[in-house]
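Student: coords please:
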Amino acid sequence: MPNPAELVAELRNSFRSGKTRPLSFRITQLRNLLRMYSEKKDEIVRALHDDLRKCPAEAIVMEIDFLVNDLKNTLWNLDQWARPEYVEKDLANLLDTAYVQREPYGVVLVIGAWNYPIQLTLLPFHGALAAGNCVLIKPSEVSAASAKLIEEIIPQYVDNDCYKVMNGGIPETTDLLKQRFDYIFYTGNTAVGKIVHAAANRHLTPVTLELGGKSPCYIDSSADIKTATKRIIWGKMTNMGQTCVAPDYLLCTKEVEKKFLETATLILREFYGPDLKRSPDLGRIVNDRHFERLQGLLEGGTVALGGDTDAHDRFMGLTVLTDVKSDAAVLQQEIFGPILPVVNVADVKEAIDYLQEREKPLALYVFSNRKADVELLLKNTSSGSVCVNDVIMQLVVDTLPFGGVGNSGMGGYHGKFSLDTFSHKKAILYKDLGLVGEVLGAAKYPPLTNGKIAYLRFMLAKRPPFLMRLVKGVLGGLGPFLGGVLALYLWQKYTQI
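Tutor: Prediction:
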């Protein structure tokens, strides 16, 4: 087993050499990863089947294609994203250059998750690489086949001095977290997220925590129940519910609950046939420990639909629970499986009260054709994301950030937001050493007379953006000489008091 301290030291030396900074180097590495997903597609599909029995279509669309599309988007836009961002200035700095320059943090640790073991491990790796960091990847040991595959194929396609993979369980991860990183990105549950955050605090290391929590789904009587039920069941049964943004529980009236149960029976048969266990489109629970945990959650309410389980095969059909006790474990912890409890509320205001009393969710789903009620939910609840009249699909929009808030995480990524996450935004002011620049700023030097103070206040006062653009345009048209004359006039006007 590699020594974590030695791996980090090697990566730090590589980063200090400046190897990862040129945009051309990063683009080459990203293109190599794009080629990897094409050439290793079959191996990836097999590993995902071994770990979670994912069907090929789900493995390709939700893991491989997701990564491929992210890479293409990054490659097409990285040159533009990485450019300096010039900012507005006040009069005192109008002739100077002020901009934000992204720079890599240094050595980044990416800790992946087991439920989408390829996508959730390598997607943040894309962003860290694109930003110019050196990266140590730690796949989840729970999805052992995928972790082993990542360890085998990553060194075949990217620079081994700058990007490394370390496998192992809890002891190895604990040793890793003792090392000093410049950034840590963790995807997983809230309990471990707190451990990662505490470890990062020892070195004041910034972190992104992509956690889980509850993702409630509100449905009212105005929604098209058939469409809503289809979308909810699809989202709940994708990866057998082992998705951080899967709908976790339903909030609805008793009337809507009855319609949902009636419709769900028909939709399940339409999607998966008369025997869910035989469906080629359904995977399995990742291991025995998680299966036993899910079976324990079934005790929290009345099984109104489903309830089929097979411990030997780690299979569990969609199970809807009604009359759930408020203190039941199924309502307290993230479910991460095909169990869907129903919480009855009288109306949207009661639903808002219920949500406000609990931890902030990773995602909130709203099925309603009442725009006023949707706006009430949007304005009076807090969550990592919201999707109205569908589930999970907000992840597909890579111009939206993906991440949690509060108990469901901190920070976000996807698309340009990934580059932002793994980049320090350095503020740069480039001042002129010439006469004009010196005249404009000379009032800051002692002795500070009343005239100098008046001049400084005038030059530093905030003005409407349109006015500053007008002044900048006028000065630009006047040229340096006349600009200098204007500066001298202002100096004399305000300092001769």
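Student: only C-alpha atoms from now on, for both contacts and neighbour counts.
Tutor: OK.
Student: longest helix anywhere in the protein?
Tutor: As assigned by DSSP state H, the longest helix anywhere in the chain is helix 465-495.
Student: give me the distance from that one to the chain's centre.
Tutor: 45 Å (C-alpha atoms, centre = their mean, to the nearest Å).
Student: now do stretch 108-128
Tutor: The answer for stretch 108-128 is 11 Å, by C-alpha atoms, centre = their mean.
Student: can you give me the end-to-end distance of that stretch?
Tutor: 7 Å (C-alpha to C-alpha, to the nearest Å).
Student: and for comparison, fold this next one:
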Amino acid sequence: MADYSEMIAGLRKAFNSGVTKTYEWRKKQLEGVLTLLDENRDRIAQCLKDDLNKPSLEAAVYEIDFSRNDLIETMNNLKDWMKPEKVKKGLLNIMDTAYIQREPYGVALVMGAWNYPIQITVVPLFGAIAAGNCVVLKPSELAGSTAKALEELIPKYLDNECVKVVNGGIPETTALLKERFDYIFYTGNTMVGKIIMRAAAEYLTPVTLELGGKSPVFVDENSDLNLVARRVTWGKLVNAGQTCIAPDYVMCKKELQEKLVEECKKSINEYYGDPAKSQDYCRIINERHLKRIKKLIDGSGDVVVGGDVDEEQKYVAPTILTNVKESDPVMMEEIFGPVLPIMPVNNAEEAITHINKGEKPLAMYVFSKDHEVAKKFLDNTSSGGFVFNDTMMHAGLMSLPFGGVGSSGIGSYHGMHTFDTFSHKRAVLERKHGGEAMVAIRYPPYSEKKGSIVKWIMKKTPQKSGIQTLIPYFLFGTIFAVLFKKFEQLMTRGVRKKGTPYARK
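Tutor: The predicted model follows:
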């Protein structure tokens, strides 16, 4: 097994030198990532084609340009994100300076995933760099072509003293997890997520775990089924269903099943024609996953669309299952493939009960013309993200945090949320060197009078609305500032000789 102790020691030395904490270093590295993406678009697209048969448009939109846009958002705002964040103060600290200083953790381990091997690897990489960390990047070995490209390209564009790439499989990952990191960011499945968390516990290392789960879809009876079918089948079949926030299964009334299936058939035909021959339809990552998906199809519900599997081509046809039961194999695990089970329910309440019996999903999708239906799911369930009348689109909005809850993940990222993930929010309070008499009331010996004054200063009351909220702060602040100034003048009153401080009489 490889020993990465020397590499980690080198990264820690580089971090301790302070080089990564400067705005100039961070900006230069981000520019390097941008140049890498721009100068190697064709090679990256070909790698994605080799690994997953990704069509060029999906490679561009969901991988290269998605990463690029998030990167440019980071570059444009980095200087502001690095500034101290002022916080509200109470009467007790009215004369103090209080703020949050975001500082890097140190040496971060970023472990990518194979399903979106550029986006899921590069976005946390440049987020960690933007926050001022040194980084060990571990691409997924399952997307071998993309991992090899990253291993070759990153050293050409980024600071080799502060950013390292480790390629390999389970032995290399196991060896890395024995080292002490200051932050670990992992994207993958829940089972491995638990392994990561156990390893992190050895050194109490904070983690972000971007996992998955069974993201449900509820279709209300008043929905436009043509719209539902187009949006659900798109979300399900992008990347051949190998997307952590893909719609995992549909719940609707039994009488809607047949109509919804017919609309889904139309959408699949419109998108792909014959998917087996389509250049726009991806393939399953490897034989093991293909066999797993086939087993789920064979043991669950009724196959009404698709069901075809070609092991040699790593092809699974877009497949729809109806009359699926809770106990079917396809309902026991995240599908992560182009299979859409439809499970009949009597109403929204039954769907909510089913969702709440399982683990909290990474995403949830509700279709209805009635906003109250969406509110019912929002108020009575929990999920990493929630989308009303569409699928997956929340992940493209950088102002929204992307992440799970419970077994679907810990922490979030995208946009400034990535910067915050890799930053420790350090609480800073600055107090003037002087004015000791103003705080002497906190010192022993205690008295009833002191206690009354302290309680009055610290007392909080329920907040009032509008300008009423500001008036007490304004009055107390003004009075306190005036009294403090007078007190300072009294304490320093005396005859001042030229070139000497005031002397107290």
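Student: what would you report as the TM-score here?
Tutor: The TM-score (TM-score structural alignment, normalised by the length of the first structure) is 0.94; 485 aligned residues with a C-alpha RMSD of 1.8 Å.
Student: buried residues in the longest helix of the first structure, which are they?
Tutor: For helix 465-495 of the first structure, a neighbour-count test (16 or more other C-alpha atoms under 10 Å) marks M468, K472, L475, G483, G484, L486, A487, L490, W491, Y494, T495 as buried.
Student: any idea how far the fifth one lies from A454 of the first structure?
Tutor: According to C-alpha to C-alpha, G484 of the first structure stands 19 Å off from A454 of the first structure.
Student: swap in the second one?
Tutor: Counting by C-alpha to C-alpha, the gap between K472 of the first structure and A454 of the first structure amounts to 22 Å.
Student: now do the last one
Tutor: T495 of the first structure sits at a distance of 8 Å from A454 of the first structure (criterion: C-alpha to C-alpha).
Student: one more: the first one?
Tutor: Here M468 of the first structure is placed at a distance of 19 Å from A454 of the first structure (C-alpha to C-alpha).
Student: residues touching K40 of the first structure, list them.
Tutor: By C-alpha atoms under 8 Å, 6 or more residues apart in numbering, no residues touch K40 of the first structure.
Student: apply 10 Å and report the result again.
Tutor: K40 of the first structure is in contact with I64, L149, I153, counting by C-alpha atoms under 10 Å, 6 or more residues apart in numbering.
Student: from these, which would you call buried?
Tutor: Members of those classed as buried by 16+ other C-alpha under 10 Å are I64, L149, I153.
Student: hang on, the second one in a strand?
Tutor: Looking back up the chat, that one is L149 of the first structure. No: using DSSP: H, G, I helix; E, B strand; the rest coil, the assignment for L149 of the first structure is helix, not a strand.
Student: run the chain-centre distance for the helix or strand in which Y365 of the second structure is found.
Tutor: Here Y365 of the second structure, judged by DSSP states H and E, is contained in strand 363-367. Taking C-alpha atoms, centre = their mean, one finds the center of strand 363-367 of the second structure at 18 Å from the center of the full chain.
Student: so what secondary structure elements neighbour that strand?
Tutor: If contacts are counted by 3 or more C-alpha pairs under 10 Å, 6 or more residues apart in numbering; DSSP states H and E, strand 363-367 of the second structure sits against strand 216-219, helix 225-237, strand 249-252, helix 371-380, strand 385-388.
Student: mind redoing it with 6 Å?
Tutor: strand 216-219, strand 385-388 (3 or more C-alpha pairs under 6 Å, 6 or more residues apart in numbering; DSSP states H and E).
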